[in-house]
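1. This is the structure alone, sequence omitted:
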């Protein structure tokens, strides 16, 4: 019986160190999340599902401001990452 546990540990370690297992799980999770949210969106559009009123509490201008803030934050993070990379390359 100890050989079974040793083989199980070896398989677990092989899955943990592979470069394809975790990204494949993440892609499958993203596809599943897309399917669920798309189905919910279509159900709300058809009128078969009603969403609570507190979800639709903003205006289009508020949504635009939120998206602008998110885009600005992403651009800032990308700029910092590129700057750090460019600084690190000459030091390497």
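-> Structure received. Source: prediction; values computed, not measured.

2. drop to CA atoms for contacts and neighbour counts, all remaining ones
-> Fine.

3. how about the helices in this protein?
-> Shown for the chain, the helices assigned by DSSP state H span residues 2-17, 21-46, 60-91.

4. what's the longest one packed up against?
-> Applying 3 or more Cα pairs under 8 Å, 6 or more residues apart in numbering; DSSP states H and E, one finds that helix 60-91 makes contact with no other helix or strand.

5. take a look at this one as well, against the first:
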């Protein structure tokens, strides 16, 4: 969403339908990256601008995904270790 805003000048975060499509595409990309090093995210007609319809097209690599999720993984490490210790 941030990259789309930077590239297209359109903020999708207030568009519930667009955000649902982005969320579904992100989930699919996450699953795809379990078995490949990169995946394509393609959301045609995600929004409209002054010049007409806008499409979200990007390639997400495993490295970029790891970078984007690194903070979340680090924040869950301690609770997971504690849960395993307590089990």
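-> Arrived safely, thanks for sending. Quantities reported herein were computed from a predicted structural model and do not represent experimental measurements.

6. Quick TM-score on the pair, please.
-> Comparison of the two superposed chains (TM-score structural alignment, normalised by the length of structure 2) gives a TM-score of 0.27, and 34 aligned residues with a Cα RMSD of 3.4 Å.

7. Pull the number of nearby residues for residue 22 of structure 2.
-> Neighbour count of residue 22 of structure 2, defined by other Cα atoms under 10 Å: 20.

8. State the helix or strand in which it lies.
-> helix 16-32 (DSSP states H and E).

9. that older thread, now the helices of structure 1 in JSON lines, with mean neighbour count?
-> As requested, these are exported to JSON lines (neighbours: other Cα atoms under 10 Å):
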{"stretch": "helix 2-17", "mean neighbour count": "11"}
{"stretch": "helix 21-46", "mean neighbour count": "12"}
{"stretch": "helix 60-91", "mean neighbour count": "11"}
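
10. before we move on, the earlier item: report the buried residues of the helix holding residue 22 of structure 2.
-> The neighbour-count check on helix 16-32 of structure 2 (16 or more other Cα atoms under 10 Å) flags 18, 22, 25, 29, 30 as buried.

11. Out of those, which is nearest to residue 70 of structure 2?
-> residue 30 (13.6 Å; Cα to Cα).

12. Can you tell me how far the closest one is from residue 39 of structure 2?
-> For residue 30 of structure 2, the distance to residue 39 of structure 2 equals 9 Å [Cα to Cα, to the nearest Å].

13. follow-up on the earlier one: closest one of the buried residues of helix 16-32 of structure 2 to residue 79 of structure 2?
-> Looking across the buried residues of helix 16-32 of structure 2 and measuring by Cα to Cα, the closest to residue 79 of structure 2 is residue 30, at 22.4 Å.

14. Please give me every residue in contact with the one residue sitting closest to the centre of structure 2.
-> By Cα atoms, centre = their mean, structure 2 has its centre lying nearest to residue 26, at 4.2 Å. Going by Cα atoms under 8 Å, 6 or more residues apart in numbering, residue 26 of structure 2 touches residue 41.
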